[in-house]
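Q: I'd like to go over a predicted model; first the sequence, then the structure.
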Amino acid sequence: MIRVLIADDHPVVRQGLRTFLDLQDDLAIVGEAADGAEAVSLVESLAPDVLLLDLKMPVLDGLGALRELSERGPRVRVIVLTSVSDKGDVAPAMRSGASGFLYKDVDPAALVQAIRSVHGGQVLLAPEAADAMLTGADAPAGHAPIAMLTERERQVLALIASGRSNREIARELVVAEKTVKTHVSNVLMKLGVQDRTQAALYAVRHGYVPRG
């Protein structure tokens, strides 16, 4: 059972999300927060697996809540769910620890799948959010084309984006974990990114995993 906390300052939005998500056999809504400060407090007291977090809230906004959670260290996967279309919010949210970034016009079934995917370790963004992350000022410079990756490196990239560990990738591809580490290093170098999260974002942007 995936324990979900909803943080949004609009009661009708919270009620709508609860009503739909409660219908899912594998999801349980453990609480609701009306502002960012309450969200941080409830994460610590209720220990949800996934937090659905609005950005524009009173007392403490979504970005502030993300930073608080990152500093305090509770293990929760956060999906930003916002109606705001400011592309400048995407990179700060992901840097502050969000695992997903979706807009409130997302299809309900896609939202459910996003919760499951993020809970499973994936990084998942709406197409517009992925575009903003990788084409904005904060995007890593000098992306090499996908063509520079070998077929095996492309497979590794797709598995990174699916949230697999090196050990899991090794098992999937039937190779040694040391070999996977070499492939991962090569992928990061060729794409010009610093870590696995940025590699996952690149994969989302170029269609290697489903986008929100």
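A: That came through, no problem.

Q: Please count neighbours and contacts with C-alpha atoms only from this point.
A: Fine.

Q: Pull the residues that contact stretch 73-82.
A: With contact meaning Cα atoms under 8 Å, 6 or more residues apart in numbering, stretch 73-82 is reached by 43-44, 47-56, 62, 93, 97-104, 115, 118-119.

Q: next, the one to line up against it:
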Amino acid sequence: MDEKLRVLVVDDHPLFRQGVVNSLNAEPDISVIGETASGEQALAMARDMLPDVMLLDISLPGWDGLTTAEKVTSACPATVVVMLTMWEDKDKLLAALKAGARGYVLKGISASDLAVVVRNAANGEVHVSSSLAAEMLVSLTNEKATDPLQELTPREREILAGIGAGKTNREIGEALFLSEKTIKHYVSNILQKLQVRSRVEAALFAVQHKSLARR
């Protein structure tokens, strides 16, 4: 018979924590080996017990769940941390993943679905609640769809075209009847908006977008 998955539950609400413990212990292949309301205690227990999966709330007294996740994943890399939280928050999700968590589950999840998440996490799969996953996908899609040229003013596009043509700031200024100092200021803005580090990179960008001066 295969060994049961060993789970540690960390939550500061006793009634909710007991419900999670009872539901997971009812599964034939899962065993809750410990529970605590403290992040500090969770780290000590993880080091001592080496659970396969830790279910961890974000809102805890003392160390919060994000701090605890970072410490546990660093000290006990074999333990998979899954956040079990009420926070339906994209920023907290990103912070949790950055801290080393391999899952982010909302507390409205059913007992059977939570057991599936625990099994999948132990097998190396990453799980994020569907509502947050959809929000993240929309956010990332919108960011990727942004055209850097849309951030430039018509004047900045003219100056970028001059950079692409190999002109100096003075030459661009003379053509546009602007001072060299003013052109230098425009160039700084252009580099920032295009998220490039140098004039050379801006020139390469301009060459790739030859029609920009006519937009």
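A: Everything's here; your move. Since the structure is predicted, the reported quantities are computational estimates derived from the model, not experimental observations.

Q: And the TM-score between them?
A: Superposed pair, TM-score by TM-score structural alignment, normalised by the length of the first structure: 0.62. Supporting alignment: 142 aligned residues with a Cα RMSD of 1.9 Å.

Q: Select from the contacts of stretch 73-82 of the first structure every entry located in strands.
A: Of the contacts of stretch 73-82 of the first structure, the ones assigned to strands by DSSP state E are Val50, Leu51, Leu52, Leu53, Gly100, Phe101, Leu102, Tyr103.

Q: Just give me the match in the second structure for the fifth one.
A: Under the alignment defined by TM-score structural alignment, Gly100 of the first structure is paired with Gly103 of the second structure.

Q: Assumed Gln24 of the first structure was part of a strand.
A: No. Gln24 of the first structure: not assigned to a strand; according to DSSP: H, G, I helix; E, B strand; the rest coil it is coil.

Q: Please tell me how far it sits from Ala65 of the first structure.
A: 27 Å (Cα to Cα, to the nearest Å).

Q: Mind checking what secondary structure the aligned residue in the second structure for Val78 of the first structure has?
A: When the second structure is aligned by TM-score structural alignment, Val78 of the first structure is paired with Val81. Secondary structure state of Val81 of the second structure, per three-state DSSP, is strand.

Q: returning to that earlier point: Throw together a PyMOL command that grabs the buried residues out of the contacts of stretch 73-82 of the first structure.
A: In PyMOL, a selection of the buried entries from those looks like this (16 or more other Cα atoms under 10 Å):
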select buried, resi 43+44+47+48+49+50+51+52+53+54+55+56+62+93+97+98+99+100+101+102+103+115+118+119
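
Q: Near Ala28 of the first structure, how many other residues are there?
A: Neighbour count of Ala28 of the first structure, defined by other Cα atoms under 10 Å: 18.

Q: In three-state terms, how would the alignment partner in the second structure of it be classified?
A: Aligning on TM-score structural alignment places Ala28 of the first structure opposite Ser31 in the second structure. Here Ser31 of the second structure is recorded as strand under three-state DSSP.

Q: Return the distance of Ser31 of the second structure relative to Gln18 of the second structure.
A: Using Cα to Cα, we find Ser31 of the second structure at a distance of 13 Å from Gln18 of the second structure.

Q: Find the residue closest to Ala37 of the second structure in space, skipping its chain neighbours.
A: Distances taken as Cα to Cα, 6 or more residues apart in numbering place Asp12 nearest to Ala37 of the second structure, at 4.1 Å, with adjacent residues excluded.

Q: I'd say that neighbour and Glu35 touch.
A: No. Counting by Cα atoms under 8 Å, Asp12 of the second structure stays clear of Glu35, with 9.8 Å between them.

Q: returning to that earlier point: which residue in the first structure lines up with the residue nearest to Ala37 of the second structure?
A: Using TM-score structural alignment, Asp12 of the second structure pairs with Asp9 in the first structure.

Q: That match contacts Ala34, correct?
A: Yes. Look at Asp9 of the first structure against Ala34 with Cα under 8 Å: they come within range, at 4.3 Å.

Q: Which helix or which strand is home to the most centrally placed residue in the second structure?
A: Centroid-nearest residue in the second structure: Leu94, 2.8 Å away (criterion: Cα atoms, centre = their mean). If you go by DSSP states H and E, Leu94 of the second structure is part of helix 90-98.
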